[in-house]
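Colleague: coordinates only, no sequence provided:
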């Protein structure tokens, strides 16, 4: 019997990946939405909340390089499933917290397991898409980060008002376990998937740079990887831009509540909007790269750099939140920031698949992600310590300058026509 192929299967696969990212970010965003309630019921202060956030970010930071390495060993199918099971259970355990310390412990477990989501997703993109479509695929799955954060406010508030805050964590975590079952049923590697048309497989593999395909079976030692100039450029850039997204994800509900005086219901009505804008930023940023390549005749790497530059300049929108006359204008400026950050973030994340072989993509993504989460953890601690003294406004201004500096470093350190593979090969000889 002739096998039944699914037309454009790679796009169905990235849709499944995007759903996993949505649930991942729903789990991590639930705490920020529930904090106005938890601060009263569990007596958690703003400073203690910053410790909880930093515990998650620190665990995420430490684990990401190891998670990426494990994913390169286990493969996309099994590796993604294992980590998703653990992060879903960790989210459910949040409902057992009795204070900031126990909540911090559960957040550590969540951070250790959720650290795999971006390296795993990038590994799937590297395996399933030709080079010219990688930024688009990354834009679509990266939109899941903001979709998850966007649906968290109404869903978590509804659970709290209808049931309890404990049930909110059980429901959000339970959805991840359902996704794992779907993932194991539907996902196979490109060469083993019975529904992948051979013509589509040829289109994918023929569109990937030959140097990366040749290096596919040989993993680069960590020592050689960590001596790569391009890796350090990506790590430094992500270290600088990551605090913006952490601030939006973990602090927008608190800011709108304490500074702008929004009620829990108003937070449910408005706190999701910046993440809707972030969805658009992810998708538009993904399509901007091939647009620049086709219309401006620039290289693949330059197209990524241009998206990062545009996004970093737009970040001056949220830098002006302190000048906003009312809470609705503040939400609009947050929306500009969400759009800008996710557009530039998608380009940065995709660069790992552009300049590293498929066998090293998850590991390289893990190292750059670790740098990003170090930046997030440090900035969260700064917010917790400084917001009571200087307020949020100077911190929002810092985020814009961090992004511009990241763009400058990217343009200076990564050659627009040279891949990291050639650097690695040179170092190996």
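Modeller: Arrived safely. Remember, it's a predicted structure, so these values are computed and weren't measured experimentally.

Colleague: from here on, contacts and neighbour counts on C-alpha atoms
Modeller: Fine.

Colleague: ok, residues contacting stretch 255-265?
Modeller: 36, 157, 267, 271, 326, 327, 392 (Cα atoms under 8 Å, 6 or more residues apart in numbering).

Colleague: and the comparison structure, right after this:
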């Protein structure tokens, strides 16, 4: 992977495709079957990965990884739509984060599994196996994924209103209203910032350790795995904490005797943002330590510990921003709302590809992490200033 990543074109090609596809997938998830979208993405991604293993040209590599990005972009919007249908707001953050954390399991284990397969059978076999598993899981998903409780003859999580009110809500809230929401713009900018940091930590962190700090490739790979491992706990913790804060604020409001008026002022999204601010602050501190306090004599324990904390506080806000974007919009626009902020997030990922590799070429890898540190602290200030911006877009979700 480090050899492939020296050519930023391959990384950027996938990130550009993923950004396009995730936006389109979010819009489609409001209109098509989530089960079909998710399964289709798995199949195409698997096929592209297998074909990648049969290729030798950099141009073909970039083209196939672009196709892979297009396929993978369909997955998460479909998952987000299913979660919105199956879980109430007071549970939404927890289950969203658990689903997010599942990606960190593969991200943490795959470097070791892939290394074992590559050493014994070659890198092409490793990719063929990964693609085959993806296609097989598409078959599992098409059978097991259920779009909403009603498809399983169960009651909806949020009780239906009468048809007149439902139609009125849809006619009053349109996708253009999402673009006018200051809160959604705040989430988009924050999402872009944290995604640039996450992608850079995973893609370029080991290069920084190897080339600028002269550590071995084993230590570089262990840092990448520690970021993903920390991401698992950070994602799960973020969802649990934000749901806990939401329930406590709701209990405090109702117990204060202010009644329905207080409940209407309380939105799940506003209640979750302070947790994201705290985690983003720690991200900035970790980036500072990574640049100024990691040297060629730093121990592997110190490096992996820093990577673990960094990963936890990177993936936590990523999970939170996805939740608040989805739940701040009416159900019929939740996929589109998430698609808008995801587009901004993937722009951050694109910037961390070829543009950042050019920065490293002209300066060094250290310059990238200095830039990320500055951007992160600027984002924290922006989030603090905008913490009281109303999150409600159209018809708000009911609290449970």
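Modeller: Okay, I see it. The model shown is predicted, which means the values in this text are computed figures rather than measured ones.

Colleague: ok so, going back, can you tell me which of the contacts of stretch 255-265 of the first structure are buried?
Modeller: 36, 157, 267, 271, 327, 392 (16 or more other Cα atoms under 10 Å).

Colleague: ok, the second one - contacts?
Modeller: Okay, so that is residue 157 of the first structure. Applying Cα under 8 Å, 6+ apart, one finds that residue 157 of the first structure lies in contact with 33, 34, 264, 265, 268.

Colleague: the fourth one and residue 37 of the first structure, how far apart?
Modeller: Think residue 265 of the first structure. Residue 265 of the first structure sits 12 Å away from residue 37 of the first structure, taking Cα to Cα, to the nearest Å as the criterion.

Colleague: when those two are compared, which one has more neighbours?
Modeller: Set residue 265 of the first structure next to residue 37 and count neighbours by other Cα atoms under 10 Å: residue 37 wins out with 18 against 14.

Colleague: and that one, how far is that from residue 156 of the first structure?
Modeller: From residue 37 of the first structure to residue 156 of the first structure the distance is 11 Å (Cα to Cα).

Colleague: find the residues that touch each one of those two.
Modeller: Counting by Cα under 8 Å, 6+ apart, the residues touching both residue 37 of the first structure and residue 156 are residue 165.

Colleague: thinking again about what came up before, among the contacts of stretch 255-265 of the first structure, which one lies nearest to residue 354 of the first structure?
Modeller: Minimum distance to residue 354 of the first structure across the contacts of stretch 255-265 of the first structure is 34.2 Å, recorded for residue 271 (Cα to Cα).

Colleague: which ones are touching the closest one?
Modeller: Here residue 271 of the first structure is in contact with 150, 153, 252, 253, 256, 331 (criterion: Cα under 8 Å, 6+ apart).

Colleague: hmm, back to that, which of the contacts of residue 157 of the first structure map to contacts in the second structure?
Modeller: Nothing carries over to the second structure from the contacts of residue 157 of the first structure, by both residues aligned by TM-score structural alignment, their matches' Cα atoms under 8 Å.

Colleague: buried subset of those residues?
Modeller: Buried by 16+ other Cα under 10 Å: 33, 34, 264, 268, out of the contacts of residue 157 of the first structure.

Colleague: what helices or strands is the one helix or strand the second one maps to leaning on?
Modeller: Meaning residue 34 of the first structure. Assigned by DSSP states H and E, residue 34 of the first structure belongs to helix 9-41. On a contact count with 3 or more Cα pairs under 8 Å, 6 or more residues apart in numbering; DSSP states H and E, helix 9-41 of the first structure meets helix 76-93, helix 117-128, helix 131-162, helix 165-186, helix 229-258.

Colleague: state the span of the second structure onto which the first one is aligned.
Modeller: Mapping helix 76-93 of the first structure onto the second structure (TM-score structural alignment) gives residues 34-51.

Colleague: now do the longest one
Modeller: Here helix 131-162 of the first structure aligns to the second structure at residues 89-120, judged by TM-score structural alignment.

Colleague: mean shift of that stretch relative to the first structure?
Modeller: By mean Cα distance after the TM-score superposition for the first structure, the fitted stretch 89-120 of the second structure averages 1.1 Å away from its aligned residues in the first structure.
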